[in-house]
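Trainee: Everything below, folded, please.
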Amino acid sequence: MKAVRIHEFGGVEVLQLEEIEHPVPQADEILIKVYASGVNPVDWVIREGGNDFLKPILKLPLTLGWDAAGIVETVGAAVTTFKKGDEVYGVPNFPGNGSYAEFVAAKANQFALKPKNISFNEAAGVPLAAMVAWTGNFELGKLKIGQRIFIRGASGGVGSFAVQFAKAKGAYVIASASTSNIEFLQQLGADEVIDYKTQAFEDLLRDIDVVFDASPLRDEGERLKNVQVLKDGGVLVSVNIDFPFSDEVKAALDAKHATGELVGGKGTFVAAEYLKEIANLIDEGNVKVIISKIFPLEQVAEAHRESESWHVRGKLIIEVRKEQ
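Mentor: Coordinates of the predicted model:
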């Protein structure tokens, strides 16, 4: 089968399209015929060698890609949740061998039945970003109906899901983005949108219940501004697990009796449970999957270059095979 693998860390030149053996599922795994894989910033972070959090657990050679949508080909002896022919989506083996491949074997509990009303390409844009957004909003942020959440980096893959999930659950959503993305975020349901190029959110906001920072910025001053707008007892959630909270930020949080959380910092995602609920929201029309561009497997380097620009609205997709 074809797969995009790396044998060393580096730039896009280390991405190699190869012929490798089909994976064989273990007893608790399913073998998936992959139709599409999403592209996430973590893909090229790992391609470059990872960060302090990931480096100790990366092993080469490695097949990249941790968003998969496809059809179950075979099931392991202990699997009772799926059968051959089921259409599924999920996060296979992070950060092990992933879904830039024609087939992937992964634990069944990392997958759920894909939303019925969307294509494989759209479904592949959901799992990892959506679970980060879900975990940030609800598991760590404890967001409740009627509360106010401020989402930074709201037009990207994680942020656009965070906006929609928060709105679907009855929160008041304030988002920040560049001028060109204001209307886009309003269409996703944001109640207010702050243009970070012309407006200083720290001068406009106070007493926010949850700040969800999905921005790629790793900046101490920006973190302190996030804390500044929190209410007493609020929650700051950041997606930048490789940028721990400093003593100064911790002190600012303590002064507000607030909590700071890093998505991914407390074990693994409850993949199947979250993916089922997310699929229901998509099928009910409460959440849209925003696709920016679709690339064939052979153009994975171009997809990585696009992702590295940090100017992607929604998700980039690798189409492994055409949907019939």
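
Trainee: only C-alpha atoms for contact and neighbour calcs from this point on.
Mentor: OK.

Trainee: Point me to the helix or strand that includes residue 69.
Mentor: Using DSSP states H and E, residue 69 sits within strand 68-75.

Trainee: ugh, wrong one, residue 234
Mentor: Under the assignment here (DSSP H and E), residue 234 is part of strand 230-238.

Trainee: OK, contacts around the closest residue to residue 158 other than its chain neighbours?
Mentor: Excluding its sequence neighbours, the residue lying closest to residue 158 (Cα to Cα, 6 or more residues apart in numbering) is residue 129, at 4.6 Å. By Cα atoms under 8 Å, 6 or more residues apart in numbering, residue 129 lies in contact with 40, 157, 158, 161.

Trainee: And this one, please, so the two structures can be compared:
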Amino acid sequence: MKAIVSTKYGPPDVLELTEVEKPLPMDNQVLVKVHASSVNYGNLVLLRGEPFLARIAFGLFKPKFSIPGGDIAGVVEAVGKDVTQFQPGDEVFGDLSGVGWGGFAEYSCVPEKALALKPANLSFGEAAAVPMAGVTALQSLRDKGKIQSGQKVLIHGASGGVGTFAVQIAKSLGAEVTGVCSSRNVDILQSLGVDHVIDYKKEKFTENKQRYDIILGVNGGHPLSTYRQSLTPNGIFVHVGGSGAQMFQAMTQGFWISKTSGQKIGSFLQRANQNDLVVLKELIEAGKVKPVIDRTYTLNEVPEAFRYFEEGHTQGKVVITI
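Mentor: Take a look at the predicted model:
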């Protein structure tokens, strides 16, 4: 089968399209013919081995997982003898980031716990955009942010992969949502039903004197003090994917702020979870959430897809068709 392979850390040029042996499912695994995948921040960490601490999980000197790709959508081709949830012909989607990656390939063997039935109203490309970014948005709002209906939520970096899902999930949970984005992305957020849009090229979110119960820092570089000014006295700031300096502040200063004030500050890392894939499937089939696709690339164009993703201006998700 054809697959994208990485044998060393580095820029997108280290990724090679090559022929590898088609895998065979073990007893608890599902063999999926992959139709599509997508690009996430975690893929970028695995590609470059940065930040360096990530190499503890990914391999110190070279990638432990030679075939990258976390999100997949495809069709079950075969199942191991212990698999009970799926059968050949099922259309599925899932997150491989916790089970060895391997999504940038024509076939992948996946533990059944990493998969769920694909939303019936999505194409394979659309479904592949959902797992990592959608679960990140869901878990950061529900589990870390403790979101409640009627709360005011600010999403900084609302037009990217995680941000577009976060806007819709927060709305589906009854929140009043403000999205921060650049001028070119205002229309996208309005089409997703956001209540208020702040164009950061024209105004600062701190200038409106509004206080928010939850702030999601999906793509921001402000110091924690800036976000705290816009939090309610008992508000929660969740660092999801901002700058490295912001992440360090959230992990260090955030602990003490959370202990000594009513405000809560913390970082969040998504955990692949089958039940949350099912939650997203239900939201999507109910018409409450939809993936936003920026660009689509073919398997042999994966290096180009990474170069575009690294520019940091994606509108929604970058999808790989296989």
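
Trainee: TM value for the aligned chains?
Mentor: After superposition, the two chains reach a TM-score of 0.92 (TM-score structural alignment, normalised by the length of the second structure), with 314 aligned residues with a Cα RMSD of 1.8 Å.

Trainee: now the host helix or strand of residue 259 of the second structure, how far from the centre of its chain.
Mentor: In this assignment (DSSP H and E), residue 259 of the second structure forms part of helix 244-260. Centre-to-centre, helix 244-260 of the second structure and its host chain are 22 Å apart (Cα atoms, centre = their mean, to the nearest Å).

Trainee: Point out the other helices and strands that the following helix or strand past it packs with.
Mentor: Scanning forward in sequence from helix 244-260 of the second structure by DSSP H and E, the next helix or strand is strand 264-267. Helices and strands touching strand 264-267 of the second structure, by 3 or more Cα pairs under 8 Å, 6 or more residues apart in numbering; DSSP states H and E, are strand 231-239, helix 244-260.

Trainee: The helix or strand that strand 264-267 of the second structure is followed by corresponds to what range in the first structure?
Mentor: Next along the chain after strand 264-267 of the second structure, taking DSSP H and E as the criterion, comes helix 274-285. The aligned range for helix 274-285 of the second structure in the first structure is 272-283, by TM-score structural alignment.

Trainee: From the chain's centroid, how far away is that stretch?
Mentor: That offset, for stretch 272-283 of the first structure, works out to 14 Å (Cα atoms, centre = their mean).

Trainee: and if you look at stretch 78-91 of the second structure?
Mentor: On Cα atoms, centre = their mean, the centre of stretch 78-91 of the second structure falls 26 Å from that of its chain.

Trainee: Which residue would you name as the spatial centre of the first structure?
Mentor: Nearest residue to the geometric centre of the first structure (Cα atoms, centre = their mean): residue 129, 1.4 Å.

Trainee: Matching that residue against the second structure, which residue comes up?
Mentor: Using TM-score structural alignment, residue 129 of the first structure pairs with residue 133 in the second structure.

Trainee: what about that match, distance to residue 76 of the second structure?
Mentor: As defined by Cα to Cα, to the nearest Å, residue 133 of the second structure lies at a distance of 23 Å from residue 76 of the second structure.

Trainee: residue ranges of the helices in the second structure, please?
Mentor: Per DSSP state H, the second structure carries helices over the ranges 41-48, 55-58, 124-128, 131-139, 161-172, 186-191, 224-229, 244-260, 274-285, 302-310.

Trainee: Between those, which one is closest to residue 90 of the second structure.
Mentor: For the helices of the second structure, the distance to residue 90 of the second structure is smallest for helix 124-128, at 12.3 Å, taking Cα to Cα.

Trainee: other SSEs contacting that closest one?
Mentor: Using 3+ Cα pairs under 8 Å, 6+ apart, helix 124-128 of the second structure sits against strand 29-39, strand 71-79, strand 91-95, strand 317-321.

Trainee: Tell me which of these lies nearest to residue 177 of the second structure.
Mentor: Nearest of these (Cα to Cα): strand 317-321, 20.5 Å.

Trainee: Would you check the span in the first structure matched by the closest one?
Mentor: Using TM-score structural alignment, strand 317-321 of the second structure pairs with 315-319 in the first structure.

Trainee: what's in contact with the matching stretch?
Mentor: 35-40, 100, 121, 124-125, 156-157, 290-297, 300, 303, 307.

Trainee: Report the mean deviation for that stretch after fitting onto the second structure.
Mentor: Here the mean offset of stretch 315-319 of the first structure against the second structure after fitting is 0.6 Å, by mean Cα distance after the TM-score superposition for the first structure.

Trainee: just to revisit the earlier point, packing partners of the helix holding residue 259 of the second structure?
Mentor: Helix 244-260 of the second structure sits against helix 224-229, strand 231-239, strand 264-267, with contacts defined as 3+ Cα pairs under 8 Å, 6+ apart.
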